[in-house]
Every structure is written in structure tokens, then in C-alpha cells.
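1. Next input, structure requested:
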Amino acid sequence: MSSIKKNLIEELKWRGMIHDMMPGTEEQFNKEMTTTYVGFDPTADSLHVGHLVSVMILNHLQRAGHKPLAIIGGATGMIGDPSFKSDERVLLDEESIAKNIAGVRKQLEKFMDFDCGENSAELLNNYDWMKDFSFIDFVRDAGKHITVNYMMSKDSVKRRLEAGTGLSFTEFTYQLLQGWDFYHLYTTKGCKVQMGGSDQWGNIVTGTELIRRKASGEAFAVTCPLITKSDGTKFGKTEGGAVWLDPEKTSPYQFYQFWLNVSDEDAEKYIKIFTFKTKEEIEALIAEHREAPHQRALQRALAEDITERVHSKEDLEMAIKASSILFGKNVTDDLKSLDERTLLQVFEGVPQVEISKGDLVDLEDVNDLLSAATGGIVFKSKGEARRMIAGGGVSINKAKIAGEEKPTDFELLQGKYLLAQKGKKNYYLIKVNA
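-> You can find the predicted model right below:
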């Protein structure tokens, strides 16, 4: 008991992270340091925000004094989990899977402590113990112990058969392969618990059944709810697709914006699941938010916490600067400090126009730049530009202009851009080519 730091199940329950659990699981966690695993199929070379639930569970495990195992499915990833999928997954080749595993491994290593003594995390690839497992050995050692009736009773199998889309033998055997992983980890690592999303319940209990029948052992299953948005749409998806942890796929600015823009209802749920803030801290934040919802204190706390943890403090600061530019005042310095990629993302979709540096130098004043020289994109005429500038409604690089300035008076953002603003919400990006 000395190594157990807190009641893990109690912690996960108040955070809304328990969906189903086998009897005796909580007692097992409270009795001793318990080795527990969560699996990640390498279907892409990056995890996305949906995987963060599993990552957080592994973190809570370790913080509570238990030993987490993160298993990358190099073998099972070659087959594809049919759980609650309407169609069979496309099989990946070995080269793609190897690339995906490398990307996922790099990300998982960032979230867990692999050098903290007896409950150090471990990262394993099930291909290492499945690669030399012959088909004959598999059907004899695994298939012999689990009946077809048992496998057919699983909801993931029944749904596919009832839908009429069918199920290949390859996918049908997936639960046996995942069950074998649990059995292997039970016998080699003393792993007694598997955790995963609620769609994994059937696969996980197949493992506990295999352990019971083949090793006369006792093992346990815990699942967490599949996270959804309050409007019923899929969590972790935007118009641009999935929200990835890889900054090359989803930039820190886009990642920060995803969390900043969740609904109030979702923010109250997500801050419990995706941060390590205490119950007292979260309750105080929720109370503060409800008093002044327009200030979005909850969303900001959530976005800041998770962006810094997934990326870095520097990336968070850049994301905050970028986010303040559209709505803040006196943000010229913030604008100048943005890197080009973030600048273009902040102003994605605004009208853009190009002009050569030579033409820029030849212009008489900024009125010319904002009218004829840029094809009338910002103002249709020099007179229209002059009138709005006189009324104080025009900015270049977020600084108000008087109309007498030369276009060359302005510092080019990233050495190639000028940001024109007309009124409060109309932006135009002028690219100056060499």
C-alpha cells in the first residue's frame, strides 16, 4: 500500500472518465501497485486529440502510483480494429506502419515518466511478440480457449453482421489478437488491468477471459466514455479534419483555437478530462466562468493548460499572441513577432493581393497602395481610401494611419507582408514580392 498515492478510480470517476468497469477493479488498484496497459493502433504517424483521453489515463495511473504500459499495435495495426466501424479498414503496409509507430512513439515519450523507479512507464510494440507467432500456434494457443459463440456475442461483431456489411475473418480475429496481448503482458509483465475507450470493452474482456481460461488468472477491465461534443458531433474534428498533436499537421495556434472555441458546456466537461487541475481549482474556474461567460475564463484555462503540455510554453505564448491580434488593441509588436506560418493561419481566408517591391517603392503614398496599386481589393478608389483614413478607420500592421505615409515606411511582416485593416473586421494581406 505504501506506493499507492491516491484512489485512482475515485479520481477518474469525478472527472467523468469511467464508463464501465469489471467488479474488483477498484479493490485491485487500492491493494497494490498495479501494472496496467492502454493500446494505441498506429493508423497515422501522429496521435490526435481523441487519443488524449488514453494518454491522460496513463498519466493518472502513474501519478496514483501504478505502472503504465503504452502498447503500440504494430501487429494489430496491420489488421484494423472493427469495433463499431461500419466498413472494413484499409490495411496498411509494413513501411507505413513503421513510419506511424515512430511518430506515435515520439509523442507518447513526451507525456510519461520512463525513469521514476518501480512504476516507470514502458512503451512496447506488440509486433515484437507477435511476429514469430505462427498461424498454427495462434489457432492452437489462443483460438482453442475462446469459443465462436463467445466471439459472436460481442456488440462490435453483431452490429456489423446486422448492418449487412459483413465481417472478414481478418477483422473477426482481431479480438483474439488483442486478447493475446493482454495474456502476454499478464504472463511477462504481471499486467492485471487493461483500459481503453468504451468501444474496446469486448476486446478487453476477451483478454480477461483468455487469462482466466489459459492461465487460471484474474485480470480486470476499465473503459472510459467516448468523448463527444454537446451538439452530438464528433469530438476532435474541425472543418479541416482531425486535430493532431503533431505541430506540422495542426499548428499550436490551430490547436489552441480548437480548445478556445469549445462550448461552455463542453469546457466544463473537458477541463476535468484533459487537465490535471484539482477539483477545487476546477470548481472555482467553473464558478468564475458562470458569473461572466463572455470572458471565456474556462476555455482560456483549458486551452492554455493543454497547449503548453502538448507543445511548449513558447508555442503557447505564440498562440496567445496570434489569438489576440484579431481582437486586441496595441498588438503591433505581437503581429511582428509571429512566424510566417502562424501569420497565414491567423488570416486564412482573408483577401490577398500581391505587388512587387519595385512597384511599392514607386507609389506616391499609402492611398495609392490601398486602391489602384492593389487592384481595388481594399478600396475601389483613392478618394474612398482617403475619406476612411481621415475618419481613423484604416490600419497597416495594426497601427492607425494618417494617409500621408509612404508605403515603404511600414516594416514588412516576415520580410514580405503588409496587413491592411478597414474598419473592425475587414482584413487584407498584401504580399510584397522581391
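2. Please count neighbours and contacts with C-alpha atoms only from this point.
-> OK.
3. who's in contact with Tyr417?
-> Leu429, Ile430, Lys431, Val432 (CA atoms under 8 Å, 6 or more residues apart in numbering).
4. Tell me which of those fall in strands.
-> Residues of those located in strands (DSSP state E): Leu429, Ile430, Lys431, Val432.
5. Distance to Ile286 added to the contacts of Tyr417, as JSON lines?
-> Output for the contacts of Tyr417, formatted as JSON lines (distance: CA to CA, whole Å):
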{"residue": "Leu429", "distance to Ile286": "39"}
{"residue": "Ile430", "distance to Ile286": "42"}
{"residue": "Lys431", "distance to Ile286": "43"}
{"residue": "Val432", "distance to Ile286": "46"}
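6. I'd like the structure of this one too, to check against the first:
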Amino acid sequence: MSDFKSEFLRELSWRGFIKDTTHKAELDAYCAQGTPVAYVGYDATADSLHVGHLMTIMMLRIFQRHGGKPITLMGGGTTKVGDPTDKEKSRPLLTDEQIEANIAGIKTAFEPFLRFGDGANDAIMVNNNDWLGQLGYLEMLRAIGVYFTINTMVKQDTVRRRLEAEQPYTFLEFNYLLMQSYDFLELYRRYGCRMQLGGSDQWGNIVGGVDLVHKAEGGEAFGVTAHLVTTSSGVKMGKTVGGAVWLNADRRSPYEYWQFWRNTEDADVGKFLRLFTDLGREEIERLEALQGAEINDAKIALANAATALLHGEAAAKESEAAAKAVFAGGASADALPTALVPQAELEAGMLVAAACTAAGLSKSNGEARRLIEQGAIRVNDELVSDPNAKVSLADLQDGAIKLSAGKKRHALVKAG
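-> Presented below is the predicted three-dimensional model:
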């Protein structure tokens, strides 16, 4: 059982979000009274968020449900620098126009999860370019630089790994910690925000902000990080053979989104029900207890609940109905042609084109590549656009990988 007093932290705890916190007792007291304020920062490196961002979005959703006021901070300023955290090399810089277009696209991703408005605990969206864009260099050095030491900054994992690998770590990137910490200070001053939420890879940046608030204002601030989610096969959450799992409907349809969750590995169903749905603890524990073929009921419940959050109940039901009808003539998976391929090939990664040929969906790898380029090939109902895409053991769902060529030709590949 959790020893937290605040309902927010208690729910985060039983759902499995929390990895690290600062000042645990004081944080708990802050969350348990009044209307606490917390933020998450999102850099605008693409025009949509993806499933990997859902951890922090769900944290903000739970926070608001328990009376907290969420702030979604758009990195209009920090994106001009680029977050170097866990990056082995520098990111390409985006233009101001690209950043603005990306922010416009990202805004729609938050609306299904958070209630925005003017109420006491309604969410607000803020752009850090509002203050970073006005901050002069000398002003930044005097206002922020005095509180940071190079000794501490070079000990951060990202900096240390780059230096050990003799990879460039630009002065531009080196300033990212200062800029993100200054975000926390500005949000503290402007909105009384005393808490930052983020993934565990952001721990160093979050602690930097907590320390800056204390040093510059004598204020008490807090940080909470969530585990970085990987599947039981060790694959980074949200990465599939079809690419990133985007939240915006124009990047990934509700049906494809539903299928992503339906294709969850057996060992991950319980974890994902806790992290990515609003289902209650009792119902989740009931679904977690299902065994054998019944675990498919839990996967459908996960897909319906996750899709309903983003796209609405109607879209979830329509997606489930479409999935049931996906096999030609209503045939079951047992009736589909099945090809056995050596397990070693799947372990090493097998070209989708080769898998299609083995399954009889194409006469040759060349034909399969052309079908992929034409947008006619799907793996586990996900569109494949890269002719060099591969499938592996991680793509096995219920012991098989489903391949589709067009709308009516389907086959299964199993490890033999």
C-alpha cells in the first residue's frame, strides 16, 4: 500500500507511474491541500504528440481529477535549442515557422485528456517563448547563470556519455538545462506553479529547476518522474513496425490507434490498463486475472478504453466492430493461410517483404516491396510504409504475425 496522504500521489502510486520524487513528505503535503499547480513541458519537434507522451498527459489528467491545476508548457523557446537528453548527437534546428506550425498541431492532442478554461483547476497552455524570447544574453547570465556550476552540469548522464564518446556537445545544448530550469522559475512566479512532472530521463533538468526556484526565490518546489515505458520485449513504448503511434487523427486513424492497443503483448496488458486508461482498480485487477484465450477480452477492454479517451466512445466501438469484420467473409484467424518461418529469422529481424513472400501474399520480395510503396501492406493491421521495415518476435500477437495485402488478402506468420 502507498504511504502517501494525497489522493493524487496515491493513485499515481497504485497505477505504477512514480519512479522518483523530490522532498517526498513536503510534496505529499502540497498535493493534499488547496489547488496545487503542476506542469509538463513539451518541445515542438513534430506537429503531433505520440503514445510515448501519454505517460505525462495521463499524469496531468489524474492530477486535474484530484483538484490540481495542470499547465501544458509548449517549448516554443527551448525547441530552438533542442533537448539533448538521451540523444547521442545534436538534433537539427527548426525554423520559427516550423515550430509555430508544430505547436498548432500539438494543441489538439491535449484537449481530449484535459479540461481547459478559466476555472480554478482548469488547465492552461503556456509557451515558454513568451519569456525566453525576450530574455537578453547578459540578463540570462546574471539572472540564471550565477546559480549553476559547470561541475554539476557535466555530471549529467547525457553530457557525460557524449564527452566519453568524444561526440560534440554544443554550447547551445549545454544551455538547455538553464533554459528549462528558468521555465520552472517563471511558472513559479507567474502562476504559483510548484511542481514539475516528467519522464525519468528528465530528472536532472527537473532537479535543476527545483534548485533554481529555491535559490532565486527561497521557494519550495517539487518534481515527480515516471518510469520510461518499454514493452515486455524491450521495445520502446509507441514504436511499431509502422512507425511512431501519433495521437492526432490525421496522422493515425482511430482504427489504427485501436489496433495498436489491441496488439499489446500479453505480459503488458495489466500495466497498460493501469497507465493508459481511466478504468478503476477493481476492474483492472479483474482483467489482469484473465488467463489463456480470455486475455483477449482484456486486450479489447484496453483498446476500447484507450481509444475512447482520445477519440471518443463512438470511435472505439466502431473500431472494435471493424476489427471483428477485418477477416474476409468473417473468417476467423484459424482459417487464414499460415506460414512457418525459422524462429532465428524472426529473432534477427525479418524483412516484411520476405515475410509477405513466405506467406504467399506476394510472388517475390520485389513485388512485396512495390506493394509496400503503394500502401497496400499491413502488419498486425498497421500500415507499413518503409520497404526495408522488419518484423521480429516482438510483433507476435497471440503467437502469430498477421499480414495483409489490400483489404481482402490476409495471412499469418508463426515461428516454427
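7. Now the TM-score, please.
-> Once superposed, chain against chain, the TM-score is 0.77 (TM-score structural alignment, normalised by the length of the second structure); 339 aligned residues with a CA RMSD of 2.5 Å.
8. returning to that earlier point: which of the ones in strands among the contacts of Tyr417 of the first structure lies closest to Ile273 of the first structure?
-> Closest approach between those and Ile273 of the first structure, by CA to CA: Leu429, at 38.8 Å.
9. correct me, but that closest one touches Leu419?
-> Yes. Counting by CA atoms under 8 Å, Leu429 of the first structure touches Leu419, with 4.8 Å between them.
10. which part of the second structure lines up with stretch 239-249 of the first structure?
-> Using TM-score structural alignment, stretch 239-249 of the first structure corresponds to residues 241-251 of the second structure.
11. Can you give me the buried ones in the matching stretch?
-> Val241, Gly242, Ala244, Val245, Trp246, Leu247, Asn248, Ala249 (16 or more other CA atoms under 10 Å).
12. How far does it stretch from one end to the other?
-> With CA to CA, to the nearest Å applied, stretch 241-251 of the second structure spans 15 Å between its terminal residues.
13. one step back: which of Leu429 and Leu419 of the first structure has more residues huddled nearby?
-> Leu429 (23 against 20; other CA atoms under 10 Å).
14. Can you give me the distance of the more buried one to Lys249 of the first structure?
-> Leu429 of the first structure is 23 Å from Lys249 of the first structure, by CA to CA.
15. Likewise for Gln62 of the first structure?
-> In terms of CA to CA, Gln62 of the first structure sits 29 Å off from Lys249 of the first structure.
16. How about Glu95 of the first structure?
-> To Lys249 of the first structure, Glu95 of the first structure is 20 Å away according to CA to CA.
17. ditto for Asp315 of the first structure
-> Taking CA to CA, one finds Asp315 of the first structure at 15 Å from Lys249 of the first structure.
18. One more: Ala98 of the first structure?
-> When Ala98 of the first structure is compared with Lys249 of the first structure (using CA to CA), they lie 19 Å apart.
19. From the contacts of Tyr417 of the first structure, list the buried ones, please.
-> Leu429, Ile430, Lys431, Val432.
20. which two in those residues are spaced the farthest apart?
-> Top of the distance list for these (CA to CA): Leu429 and Val432, 9.7 Å.
21. So for these two, which residues contact both of them?
-> Tyr417, Leu418.
22. Just to be sure, Glu11 of the second structure is in a helix?
-> Yes. If the criterion is DSSP: H, G, I helix; E, B strand; the rest coil, then Glu11 of the second structure is within a helix.
23. so what's it up against?
-> Ile62.
24. and what of the one 4 residues further on?
-> Applying CA under 8 Å, 6+ apart, one finds that Arg15 of the second structure lies in contact with Lys271, Arg274, Leu275.
25. The first one maps to what in the first structure?
-> Spelled out, that is Lys271 of the second structure. Match for Lys271 of the second structure (TM-score structural alignment): Lys269.
26. Distance of that match relative to Thr228 of the first structure?
-> For Lys269 of the first structure relative to Thr228 of the first structure (CA to CA), the value is 10 Å.
27. Pick out whichever of the two has more residues nearby.
-> Lys269 (16 against 13).
28. about what we covered before: tell me which of the buried residues of stretch 241-251 of the second structure fall in helices.
-> Per DSSP state H, helices hold no members of these.
29. what kind of secondary structure is Tyr37 of the first structure in?
-> Per three-state DSSP, Tyr37 of the first structure ends up strand.
30. wait, what's in contact with the aligned partner of it in the second structure?
-> In the second structure, the residue matched to Tyr37 of the first structure (TM-score structural alignment) is Tyr39. Each residue near Tyr39 of the second structure by CA under 8 Å, 6+ apart is listed here: Leu60, Pro70, Ile71, Thr72, Leu73, Cys193, Met195, Gln196, Leu197.
31. Buried ones among those?
-> Leu60, Pro70, Ile71, Thr72, Leu73, Cys193, Met195, Gln196, Leu197.
32. separation between the fifth one and Trp203 of the second structure?
-> Read that as Leu73 of the second structure. Counting by CA to CA - Leu73 of the second structure and Trp203 of the second structure are separated by 17 Å.
33. The third one too?
-> Taking CA to CA as the measure, Ile71 of the second structure falls 18 Å from Trp203 of the second structure.
34. what's the answer for the second one, then?
-> Pro70 of the second structure sits at a distance of 19 Å from Trp203 of the second structure (criterion: CA to CA).
35. likewise the fourth one?
-> If you measure Thr72 of the second structure against Trp203 of the second structure using CA to CA, the figure is 18 Å.
36. Repeat that for the first one.
-> From Leu60 of the second structure across to Trp203 of the second structure, the span is 17 Å (CA to CA).
37. Can you verify my assumption that Ala308 of the second structure contacts Glu318?
-> No. Using CA under 8 Å, Ala308 of the second structure is not in contact with Glu318; the gap is 10.5 Å.
38. Spell out the residue ranges of the helices in the stretch 51-200 of the first structure.
-> Counting by DSSP state H, counting those that start in this stretch, the stretch 51-200 of the first structure has helices at residues 52-63, 94-111, 127-130, 135-141, 148-152, 155-163, 169-172, 174-189.
39. Give me the secondary structure label for the aligned partner of Ile206 of the second structure in the first structure.
-> Under the alignment by TM-score structural alignment, Ile206 of the second structure pairs with Ile204 in the first structure. Using three-state DSSP, the structure places Ile204 of the first structure in helix.
40. from memory Ile204 of the first structure sits against Gln194, does it?
-> Yes. Counting by CA under 8 Å, Gln194 is a contact partner of Ile204 of the first structure at 6.6 Å.
41. Are there residues contacting both of these two? Which ones?
-> What both Ile204 of the first structure and Gln194 touch, as defined by CA under 8 Å, 6+ apart, is the set Phe182, Ala221.
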